[in-house]
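Asks: here's a sequence, model it:
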Amino acid sequence: MSAAGRQARATSADELCRQAYAACAGPAAGVALVAVGGYGRGELAPHSDLDVVLVHDDGLDLGDLGSTLWYPLWDSGRRLDHSVRSMTEVLEAAADLRVALGLLDARHLAGDPGLTLRLRTTMLADWRRQARTRLPELRALTRKRHGVTGELAHVSVPDVKEAEGGLRDAGVLRAIEASWLVDASTPALEAARQLLLDVRDEVHELAGRPSDRIGPEMWAPLAERLDLADAEAAQRHVRSLGRRIGHLSRLAWRRTDSVTTRPTGEKGRRTPALERVAPGIALSRGEIVLDAGTRPGDDPTLLLRAAAEAASRDAVLAPTTAARLVREGAALPAPWPAPARDALVRLLASGPALVPVWETLDEVEGIATFLPEWEQIRLLPHASPVHRFTVDRHVVETCAEAGALIRGVRRPDLLLVAALLHDIGKSSLHDHSVAGEPVARKVVTRMGFTDLDAEVVASLVRWHLLLADLATTRDPDDPATTAELLTHVPDAASLELLRALTEADAKAASAAAWTTWRASLVDRLVSRASSALGVDVAPVPPAEPVPVPDVVRREAGAVSVEVTPHEAGATVTVIAADRVGLLADVAGGLAALRVPVQAARAWGQVDAEGEWGVSSWEVPDAYLDAAVVRERIRRVVDGDQRLPGLSARADDELPPIVEVRADASRASLVLEIRTSDRPGVVHRVLTTLAGLGLTVASAHVSTLGPQAVDVFYVQEVGGVRPSEERAAAAAHAVRTALGG
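Replies: Next up is the predicted model:
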């Protein structure tokens, strides 16, 4: 089947309708026979209805024309959906969105062409005039339909018309385009729509009736009709079309929402304003784009950094920007530079916001630029019916689920990368865990992780099903079960990573895969294994000493600030005489400038001339002025600087986790804090500790997408380890300060 076949069927139906109208002596003025919907577009499938409306001027008496016209059409054996309405009645019926959408495609068949033209002109004018109210209604109707039919790309028995990403959504995009509010139509959309119409034609022929659902038994004959290799190739073809239309639909709706929620009197700029959010990257009307003057070929990390910015801000990664970065961007070296690795981790840590950004990367073939192994699982159907997604989408959903669990592990980056790679061996005919292990090791090494980290991730991929299998098929309280688990999971850090990966993998599969009962069995086994392992906390290596500037040594209260730009922003190094509250004042100075802190480390140095506090802060602003930072710190110290308060925690955010790692250090109280990355978190924690008279011997701050994982080594003045009572009080105070 093809567009030519559909047009031939429409042409045949047109001739039939014109003959029927002529046989009834239909008038040439004041009355028109009009095709609407798919027939109006000239896109008839083999068993499609003929959707027609007999329209007439108000007050015109049609006699028996309306009742006799349909008989020759029925006698021809064609399925008919018909109505007779005056012009006013047509416009009233258009209050129903389904009717309105069909009328947008009205096409003249017979009778008065001027009346058909007037109908089309009036309908389009009304649609554009009411677009700000009608499009939100259409959005709600579309969401309701998606909730019933699921996604064409993933459901086991997809409906090529009604499912999300199906032909109905393609028609909705045409309606959005007709509103003139958003450019929703693209060459990619039209190409996918035509190919999906071809699929629908063949489904009709195979079913022998007007059915749009593809049952499991239809994939093989459908592949033969579409000249594809086999049933799996047919699935990949159809699901890829659904994924493309679904992605374009979600993108168009986000842009539509942005327009319809804008105040009516607010006029948009001809050229949208650019807000620089990172080196080379800007935000424009909710979309991540390239900053003015940025050359993609100069920075191989740009694609990943742009994707990370979009996901962490829940913004759109502009497809044209992503496509340009793929087309013109420089190749990543092996091993990756640190900014690329950090950007990938931030991207994967972004929770549900990861999914649409990853879809954009997939659509522009950007994933292959940093993860060529992705093609092995792209659009691969799952063999197990428990899975609600294709393998590639399941992997992305696993990463999104893992993003909510990174507070519970010491190496969130390894959890997220393991989630990305846990099913990378699915295309193999052998055990996918075994097949995926060497692939994961190779990928993680290429990303620039250490050999030890690569072994941890490879082991997680190899044994990612072990914990669930043992917990549900063996007695979790049997020492032999614990012993078998610990044969493959040698330490506490790996155990907590495996526990989090198990939960994320199950939740991404389906709601039935992670029940309260299953979670309790897993947790019981993990508890037994943890007791057997004991506490295993690696010491933090000491920082390398840095030279203390002469001005800091000579002048009381002097602060040295040095800004070192790099490809992902800048490193701000601050040195001053050590004292209680120094770090809080530095964090306050950065907060006053509203500079996000992506990572930080602080430590103390002692020499013959005194004790010095050194801190190093990673920020996304490569153009930060050291003198301005120094001045803001001085104003904070003097009490002249008004500081922004800690932004409120969203209702759907998890409360902060503040834990005392009792055995992590003999010299210091170790506070580990996991919380949503909100402006002012570091400053609030440090201010709280300073208010208790506690000093920070060293700090280790990291931001992973929307999550902050911060570790503070805290002492009493004079270098004494705080007592248990003081430790508990400090943890409670910090938890309270963060809104816990």
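
Asks: from here on, contacts and neighbour counts on C-alpha atoms
Replies: Will do.

Asks: where's the residue nearest to residue 375 when sequence neighbours are not counted relative to residue 247, distance?
Replies: Distances taken as CA to CA, 6 or more residues apart in numbering put residue 368 closest to residue 375, at 7.3 Å, once the chain neighbours are dropped. Distance of residue 368 to residue 247, given as CA to CA, to the nearest Å: 18 Å.

Asks: what is the burial count for residue 479?
Replies: Neighbour count for residue 479, taken as other CA atoms under 10 Å: 14.

Asks: all the strands of the stretch 201-350 of the chain, residue numbers only.
Replies: Listed in chain order, the strands found in the stretch 201-350 of the chain under DSSP state E, counting those that start in this stretch are 275-278, 281-284, 287-290, 316-317.

Asks: tabulate the ones you listed (JSON lines), appending mean neighbour count and distance to residue 632.
Replies: Putting these into JSON lines (neighbours: other CA atoms under 10 Å; distance: least, CA to CA, whole Å) gives the following:
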{"stretch": "strand 275-278", "mean neighbour count": "16", "distance to residue 632": "21"}
{"stretch": "strand 281-284", "mean neighbour count": "22", "distance to residue 632": "26"}
{"stretch": "strand 287-290", "mean neighbour count": "25", "distance to residue 632": "30"}
{"stretch": "strand 316-317", "mean neighbour count": "26", "distance to residue 632": "34"}
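
Asks: need those in JSON lines (columns: distance to residue 378).
Replies: As requested, those are exported to JSON lines (distance: least, CA to CA, whole Å):
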{"stretch": "strand 275-278", "distance to residue 378": "30"}
{"stretch": "strand 281-284", "distance to residue 378": "28"}
{"stretch": "strand 287-290", "distance to residue 378": "25"}
{"stretch": "strand 316-317", "distance to residue 378": "20"}
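
Asks: and those strands: which comes nearest residue 103?
Replies: With CA to CA as the criterion, residue 103 lies closest to strand 316-317 of those, at 32.0 Å.

Asks: structure for this one too, so we can compare:
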Amino acid sequence: MNIKANIPEPAPEPEKRVSRQRDIIDRRALTEEIDRLFAEHGVAKARAQILALLQGALNQGREEIGKRLVENPSAGHDAAAAQSFLVDQLIRIIHDIAVKYQYPVSNPSSGERIALMAVGGYGRGEMAPHSDVDIAFITPSKQTSWTEQIVEAMLYWLWDLGLKVGQSSRSIDEMVHMAKDDLSIRTALLEGRYVWGDTGVYEEAKLRFFSDVVEGTHRTFVSEKLAERDSRHHKMGDSRYVVEPNVKEGKGGLRDLQTLYWIGKYIHRVASAEDLIEVGLLTRGEFLRFRKAANFLWAVRCHMHDITGRAEDRLTFDLQPEVARRMRFADRKGKSSVERFMQYYFLNAKVVGNLTGVFLAHLDETHNAGVRRFIPNIIRRPKKLKGFILDRGRLALPDEKFFEKDPIRLIEIFQLADKYELEIHPMAMRAARRDAKFIDNNIRKNKRANKLFMEVLCSPRDPELVLRWMNEASIFGRFVPDFGRVVAQMQFDMYHHYTVDEHSIRAIGLLAKIGSGELVDDHPNSTETMKKLKNRRVLFVATLLHDIAKGRGGDHSILGAEVAMKLCPRLGLEPYETELVAWLVRSHLLMSAMAFKRDLSDYKTIQDFVSQVKSMERLRLLTVLTVVDIRAVGPGVWNSWKRQLLTDLFESAEEMLLLGHKQRGRKERIDQKKTILAEALDLSKAQFDKLAKRLNDPYWIAEQSDIIEQNARLMIAAGEDNLAISAEAYPERGATLVTIYAADHPGLFFRIAGGIHVAGGNIIDARIHTTRDGMALDNFLVQDQKGRAFSEASQLERLKQAVEDALANRAKLAPKLEARPLAHSRADAFKITPMALVDNEASNRFTVIEVNAQDRPALLNALAYALFESKVTVHSAHISTYGERAVDTFYITDLLGSKIESKARLNSLKKKLTVAATFQPVGKEAA
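Replies: Next comes the predicted model:
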């Protein structure tokens, strides 16, 4: 063996202690039974019986481990160790079968030796019920025919047992060569553990690995593992607060803890995570937090495998309630059991993040040249640091008692980091986390402390980054206890992608970027609006507080306004500013509700909105707050359609507030649109007048000029035909405009809705018109299942054909609708009770009815059919989805064009819509 004399032998791995081992699997009893079966039936005939015996042992072992997990649902380490023990015993039995009975050799040569090494997570002695069995078959030199037979025989046994095996079969030289070239192989072998076989081969392999592969490559390994970690985080969403986290690979998950252990083992040859204390990488308290977080995460992962019967590592919505139930979380006022469980999950993920920072800080002190990943962005070095010091460009502490002497420094360090764009030294972050307890009511009421906090919150630089640091250090929640209540709090729905604290911090970051002009392409109106604000700090405080009362068992907007009234004076806001923040928090959902659920062409909608907003300053503040609130919900939620609706509402409200609606009244607006259309069309005055007279006043008010032009050209092209269909991409609204010009008849709306859905479209807005000569002119804005416009010629043709088929009744709609897949299969995890609300005050001309229901295929078709059955006329439909929840609003009249006033008829209509939202439509017309 070529082993360098100065390389210490790696410490032996500690045996994972598993209680009552024979209750899981009795290897001695199984071996005796296998020996008997081979003796009685011979090798060939005994195989089936032995396989059944092993399968029974595997099932019984898993059942026992599952039973223990039910009895002690938080014992993650015990379950993971027990699963590894079970697999160990089976592999040992299978090895002995292959060597003793299938391919026995009486006098093996030096090459006819083999060692079985568990690698990866299995090597660490931690496995979930359906984890891969990662095993390395190691031989002293190139494989012989005997070792090949042994490996093949063992693999067939393992595969027949249904185990997913990750295997490699290499000589020691091949193992060393491949480990040098491949980071993943090197990492897996780092955790190599002897399972069975030739101990000499195993010991030589381990020594060669540490001498020939590990020695002298510490810095490279650390930098590569950290880069690998960053890449994994980016792939998984780059936040530990996504509401469907990956327990294994996600940020703050098990892999992050394992990365710390791998780095520690690679550099210091530690045999267990606890040994990180001895080498100074973690304190005893930090290790205990490491152990506690890992134990919880392993418990969650084992429950997930057990529930699904497969290797499932993503904690999806449908799994969260069952895992919460198994781990004995209960409902509390304002928070369901699943929300409490997920909050605890995210708090553990936060612990993992904290430990990572501390660990890397220690490494940085001793291996900084190879570990340091970030170069501080110092625009100007401060001359005065208020007692803080600079350590390689990072804010650090002069001594361990620095925060304790003056706890206001716990806020000041973040203000300095923001002001001078400095990193904070991880050891200073560790001290801040430790000393957060010194922030008491005296510090919270201190004017200087609040001034420093407000400078960070309203920073024109990067408040999101610094506020996130404050949150990670637990300073944010200590200084603003109401914010501390929503740290790591999730909302159990498919709409919100992040926890409440993460959402709020992201919204503040977006606010700063809009204010600096960075997002002018995405948010031109908001960028321009922020320039006109008289008081920007009101907007930043309102953004911080808009969701701060979630989870309190009431309307979070109203409760949040109460929080604002108490907190804002403490933060140094004047009484009028406090009132304004409270109004913004109370009304932060008003603008989106009006824009997405109401008809913006209806004068009463704008009037009602303006009556609540009252001033241009409040309109501007509310507009920008609405934009950042929506966009910070998560990726894909914001789109150009929402931007257009909010801009339309803003401009209409602005016009009413600045000019008064009478200066640009209904007649003036209609005349202006007619003039624009006349200029666009090549028609004589007589031809134009004839066309214009066919369209009634509500049509001219409701539609934009570009859509009016498109509609007019379709009508002209149709001539005497009673059907024309157009579908074209409408980039300004991020959707496809589908226009149907057809002879009006009952049921037209639900058939069009069904046809669009059959073609794979989601209707996000609909305007239904009838010309004075009895033709329907209906405009639908349509997106695909991912919220994008249909733009390819084949897609547009499919849309038109599907609508035409539905209108001509060429094929039964119901079977085609049922065949369409559910857009959100995870929606089954949520149960939303359908509800229909009637509002006869929201419009002067129409009855407005809003249906809240669980989103599902062809929901709009079902609701439209219910309206058809109820003998009402639909004038416009506005469709909004919030994850698993759909909110569809219809502006309707009776068949004579009047509001529906009869309580009996309204109750009947609500009942039919509620039933339609629950079940698929029935009846000949629906088919």
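
Asks: report the TM-score for the pair.
Replies: Laid over one another, the chains give 0.63 as their TM-score (TM-score structural alignment, normalised by the length of structure 1), with 527 aligned residues with a CA RMSD of 3.8 Å.

Asks: picking that back up, hang on, the residue nearest to residue 375 of structure 1 packs against residue 376?
Replies: No. Taking contacts as CA atoms under 8 Å, residue 368 of structure 1 lies outside contact range of residue 376: 10.6 Å.

Asks: for structure 1, longest helix please?
Replies: What stands out as the longest helix in structure 1, according to DSSP state H, is helix 231-260.

Asks: can you give me the buried ones in that helix?
Replies: Across helix 231-260 of structure 1, burial judged by 16 or more other CA atoms under 10 Å covers 231, 233-253, 255-257, 259-260.

Asks: how big is the offset of that helix relative to structure 2?
Replies: In the superposition with structure 2, the aligned residues lie an average of 5.0 Å away from helix 231-260 of structure 1, counting by mean CA distance after the TM-score superposition for structure 1.

Asks: who are the packing partners of that helix?
Replies: helix 131-149, helix 167-178, helix 187-207, helix 219-225, helix 354-363 (3 or more CA pairs under 8 Å, 6 or more residues apart in numbering; DSSP states H and E).

Asks: adding distance to residue 291 of structure 1 and mean neighbour count, write those helices out as JSON lines.
Replies: Below are those laid out as JSON lines (distance: least, CA to CA, whole Å; neighbours: other CA atoms under 10 Å):
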{"stretch": "helix 131-149", "distance to residue 291 of structure 1": "31", "mean neighbour count": "15"}
{"stretch": "helix 167-178", "distance to residue 291 of structure 1": "28", "mean neighbour count": "21"}
{"stretch": "helix 187-207", "distance to residue 291 of structure 1": "26", "mean neighbour count": "19"}
{"stretch": "helix 219-225", "distance to residue 291 of structure 1": "45", "mean neighbour count": "18"}
{"stretch": "helix 354-363", "distance to residue 291 of structure 1": "19", "mean neighbour count": "22"}
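
Asks: turn those into a markdown table, columns for distance to residue 415 of structure 1.
Replies: As requested, those are exported to a markdown table (distance: least, CA to CA, whole Å):
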| stretch | distance to residue 415 of structure 1 |
| --- | --- |
| helix 131-149 | 31 |
| helix 167-178 | 36 |
| helix 187-207 | 35 |
| helix 219-225 | 37 |
| helix 354-363 | 15 |
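
Asks: so for residue 704 of structure 1, which of the ones you listed sits nearest?
Replies: When those are compared for distance to residue 704 of structure 1 using CA to CA, the nearest one is helix 354-363, at 12.7 Å.

Asks: which of the helices and strands packed on helix 231-260 of structure 1 sits closest to residue 13 of structure 1?
Replies: Nearest to residue 13 of structure 1 among these is helix 187-207 (16.3 Å), distances taken as CA to CA.

Asks: which residues touch that closest one?
Replies: Residues outside helix 187-207 of structure 1 that contact it (CA atoms under 8 Å, 6 or more residues apart in numbering) are 1-3, 45-47, 160-161, 166-167, 170, 210-214, 218, 221-222, 225-226, 238, 241, 244-245, 248.

Asks: could you rerun that using 6 Å?
Replies: If you take CA atoms under 6 Å, 6 or more residues apart in numbering as the criterion, helix 187-207 of structure 1 is touched by 1-2, 45, 210-211, 241.

Asks: what of stretch 390-402 of structure 1?
Replies: Contacts with stretch 390-402 of structure 1, where a contact means CA under 6 Å, 6+ apart, come from 154, 348, 351-352, 377-382, 416, 419-420, 504-505, 508.

Asks: so which of those residues wins on neighbours?
Replies: Using other CA under 10 Å as the neighbour criterion, residue 348 leads these with 35 neighbours.

Asks: in structure 2, which residue range corresponds to the host helix or strand of residue 81 of structure 1?
Replies: Using DSSP states H and E, residue 81 of structure 1 sits within strand 80-86. Matched against structure 2 by TM-score structural alignment, strand 80-86 of structure 1 falls on residues 165-171.

Asks: ok, average deviation of the matching stretch from structure 1?
Replies: Compared with structure 1 after the fit, stretch 165-171 of structure 2 shows a mean deviation of 1.8 Å (mean CA distance after the TM-score superposition for structure 1).

Asks: from the chain's centre, how far out does that stretch sit?
Replies: Taking CA atoms, centre = their mean, to the nearest Å, the mean C-alpha location of stretch 165-171 of structure 2 is offset from the chain mean by 36 Å.

Asks: picking that back up, now the element after the strand holding residue 81 of structure 1, going C-ward?
Replies: That would be, after strand 80-86 of structure 1 and using DSSP H and E, helix 87-93.

Asks: which residues in structure 2 does the next helix or strand after that next one align to?
Replies: Remark: after helix 87-93 of structure 1, the chain's next helix or strand is helix 97-103, criterion DSSP H and E. Alignment of helix 97-103 of structure 1 against structure 2: residues 183-189, by TM-score structural alignment.

Asks: right, I'll call it a day here.
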